[in-house]
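Undergrad: just a sequence and a predicted model for now, questions to come.
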Amino acid sequence: MATSRMRQFTVEMTRARDLVGLGQSVYRMTGGRVDGSDMYRAALVHAVAALDSYIHGIVLDRGVDMLMGRLANSGSKSKVGLQLSAVQEILNAPNALMQEVSARAQIAQRLSLETFQKPDDVANGLAMVGISKVWSIAFPNDPGAAKAALGVIVQRRNRIVHQCDADPLTPGAITPLSDGDALDSISTVQAVVAAIDPHC
């Protein structure tokens, strides 16, 4: 059964594909005078953001379930690292509902300092909440290939957002990105999450 976070992830993937479609339409409507590739870049960035948001949601939901005693604490030795004042606020909540609201707020605040995009970061985040060796479990035939495919996309995303996708070999030029490349990246991210989700 799909997690509750999968529905929103699917919505975000549709938005990413719509950005590619918008870029294609702009290119066609202008007879090729306006390049749609910046919309393809935006789509790739959005797909990675959707992955990050999905993993954050899973870690948050499972972390709250562990803290509230609904899920066995089988996490790795990694720590979410709540401050003592946060723990005190959770424990001093007047009732169970407010305790859960407080736990969710405190864990969400703490997780806001993390990114879960690179393959190892995804694995570490999920391991914190009891999902260990996710790449081997989700991709039993070749976890290395799945990690490498995602790693390439995240690396390109980082080049887009931190370096304006500048071509390192040609100063002043932008690294080309086609609509097909963007759609392939979106499909890869979606396949990664689809394989991980049943184990969450």
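TA: Arrived safely, thanks for sending.
Undergrad: C-alpha only now, for contacts and for neighbours.
TA: OK.
Undergrad: mind listing the helices for this structure?
TA: 4-29, 37-67, 84-91, 96-111, 119-128, 134-138, 143-163, 179-196 (DSSP state H).
Undergrad: in TSV, list the ones you listed along with distance to residue 73.
TA: As requested, the helices of the chain are exported to TSV (distance: least, Cα to Cα, whole Å):
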stretch	distance to residue 73
helix 4-29	20
helix 37-67	6
helix 84-91	16
helix 96-111	15
helix 119-128	9
helix 134-138	17
helix 143-163	26
helix 179-196	20
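Undergrad: please work out which of the ones you listed is packed deepest.
TA: helix 37-67 (a mean of 23; mean count of other Cα atoms under 10 Å).
Undergrad: for the helices of the chain, which one sits closest to residue 75?
TA: Among the helices of the chain, the nearest to residue 75 by Cα to Cα is helix 119-128 (4.7 Å).
Undergrad: surely residue 2 meets residue 198?
TA: Yes. Residue 2 lies in contact with residue 198 (Cα atoms under 8 Å); the separation is 6.1 Å.
Undergrad: before we move on, the earlier item: quick one: closest of the helices of the chain to residue 77.
TA: With Cα to Cα as the yardstick, what comes closest out of those is helix 119-128 (7.2 Å).
Undergrad: and the angle for the closest one with helix 143-163?
TA: 110 degrees (axes from the mean of the first three to the mean of the last three Cα atoms, to 10 degrees).
Undergrad: next, the angle helix 179-196 makes with helix 119-128.
TA: Using the same axes, to 10 degrees, helix 119-128 lies at 20 degrees relative to helix 179-196.
Undergrad: now find how far off-centre helix 119-128 is within its chain.
TA: 11 Å (Cα atoms, centre = their mean, to the nearest Å).
Undergrad: check stretch 57-67 too.
TA: With Cα atoms, centre = their mean, you get 16 Å for stretch 57-67.
Undergrad: got the contact list for it?
TA: Contacts of stretch 57-67 with the rest of the structure, by Cα atoms under 8 Å, 6 or more residues apart in numbering, involve 5, 71-73, 100, 103-104, 107-108, 111, 125-126, 128-129, 200.
Undergrad: take this one as well and set it beside the first:
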Amino acid sequence: MVREHPQTREFQAFKTNIEYARKMVVAGQSLAAFQSPILDIGDFYRAAWVQAVGAIDHWFHEELYRRVAELAAQDSPGMPYQLTAFELPLKKVEEVRRGTTTLADAVSEQVRLKWGNVALQNPRKIGEALKLVTEENIWAKAAGQINEWTRGRTAMNEQALKKRYIAITDRRNKIAHEADLVDGSLHERRAITDAEVTDAINWIERIALAIATVLG
């Protein structure tokens, strides 16, 4: 079943990046028949895996920034606690007081400074960042949303969903930081198939859509 996805600029960018990962898988599949000692088709799949994780990492950041800016601009009494408790440097407080910047802009800038260089590839870090924009337990709610989509054919819970996501990001880290080498080897790389990377990409897209649905 095709599920409706958010029409925001941020999610559209995520979809574009995910489709790029899928195209790399297709490229690998199309060249599989021409496998040779100088061409490792698995590299297309490894690149697709890294691209897909990068896509959701980028989306988490952009979604965080957009929602923080919107909430800060509204100055709503229903603002999440972590955002109301977010600390601003005195310099920024003074700029707001003098009217040279708005509160929304000051908060947005500081959130970008705090989270801009933090990889959002760990469920704990993702949950911590998104506490600025929601009081919901996003992983538990996202797991429930996935179960709802499958009409009870899955029994996903918070820990199971986190474990699935960590498995995907761990493999990405092995590819990106360890050349995907088998432990203890200087030249043998882990096997990878188009089916494995396609499953990872599908899960990344499913998780992003579930969390976007929870955020509303």
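TA: Done, it's in. In this text the structure is predicted, and so the values were computed from the model without any measurement.
Undergrad: TM-score for this pair?
TA: Laid over one another, the chains give 0.84 as their TM-score (TM-score structural alignment, normalised by the length of structure 1), with 196 aligned residues with a Cα RMSD of 2.6 Å.
Undergrad: show me the one of the helices of structure 1 that comes nearest residue 172 of structure 1.
TA: Nearest to residue 172 of structure 1, of the helices of structure 1 and by Cα to Cα, is helix 143-163 at 11.5 Å.
Undergrad: and the contacts of that closest one?
TA: Residues contacting helix 143-163 of structure 1 (Cα under 8 Å, 6+ apart): 41, 44-45, 48, 117-119, 135-136, 139, 165-166, 185, 188-189, 192.
Undergrad: try stretch 129-139 of structure 2
TA: Contacts with stretch 129-139 of structure 2, where a contact means Cα under 8 Å, 6+ apart, come from 64, 67-68, 71, 79-83, 115, 123, 127, 158, 161-162, 211, 214-215.
Undergrad: measure the equivalent of residue 176 of structure 2 over in structure 1 to residue 145 of structure 1 for me?
TA: Alignment note (TM-score structural alignment): residue 176 of structure 2 maps to residue 161 of structure 1. To residue 145 of structure 1, residue 161 of structure 1 is 25 Å away according to Cα to Cα, to the nearest Å.
Undergrad: any idea how far residue 61 of structure 2 is from whatever residue of structure 2 lines up with residue 109 of structure 1?
TA: Residue pairing (TM-score structural alignment): residue 109 of structure 1 is matched to residue 113 of structure 2. The gap separating residue 113 of structure 2 from residue 61 of structure 2 is 11 Å, by Cα to Cα.
Undergrad: how about residue 187 of structure 2?
TA: Using Cα to Cα, residue 187 of structure 2 is found at 35 Å from residue 61 of structure 2.
Undergrad: likewise for residue 68 of structure 2?
TA: Residue 68 of structure 2 is 11 Å from residue 61 of structure 2, by Cα to Cα.
Undergrad: how many neighbouring residues does the residue lying closest to residue 74 of structure 1 once chain neighbours are set aside have?
TA: Nearest residue to residue 74 of structure 1 in three dimensions, chain neighbours excluded: residue 130, at 4.7 Å (Cα to Cα, 6 or more residues apart in numbering). With neighbours defined by other Cα atoms under 10 Å, the count for residue 130 of structure 1 comes to 21.
Undergrad: need the counterpart of residue 130 of structure 1 in structure 2.
TA: Per TM-score structural alignment, residue 130 of structure 1 is aligned with residue 134.
Undergrad: which residues sit in contact with the residue positioned nearest the centre of structure 2?
TA: Taking Cα atoms, centre = their mean, the centroid of structure 2 lies closest to residue 56, which sits 2.7 Å from it. Contact analysis of residue 56 of structure 2 by Cα under 8 Å, 6+ apart lists 14, 204-205, 208.
Undergrad: check the residues you listed and tell me the two furthest apart.
TA: Comparing all pairs in the contacts of residue 56 of structure 2 by Cα to Cα, the longest separation belongs to 14 and 204, at 10.4 Å.
Undergrad: straight-line length of stretch 133-142 of structure 1, end to end?
TA: 13 Å.
Undergrad: sorry, that was for stretch 89-103 of structure 2
TA: Stretch 89-103 of structure 2: ends 12 Å apart by Cα to Cα.
Undergrad: same check on stretch 79-87 of structure 1?
TA: Stretch 79-87 of structure 1: ends 14 Å apart by Cα to Cα.
Undergrad: give me the residues contacting that stretch.
TA: Residues contacting stretch 79-87 of structure 1 (Cα under 8 Å, 6+ apart): 106-107, 110-111, 128.
Undergrad: distance to residue 157 of structure 1 for the residues you listed - can I get that in a markdown table?
TA: Listed next are the contacts of stretch 79-87 of structure 1 as a markdown table, based on distance: Cα to Cα, whole Å:
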| residue | distance to residue 157 of structure 1 |
| --- | --- |
| 106 | 29 |
| 107 | 26 |
| 110 | 24 |
| 111 | 21 |
| 128 | 25 |
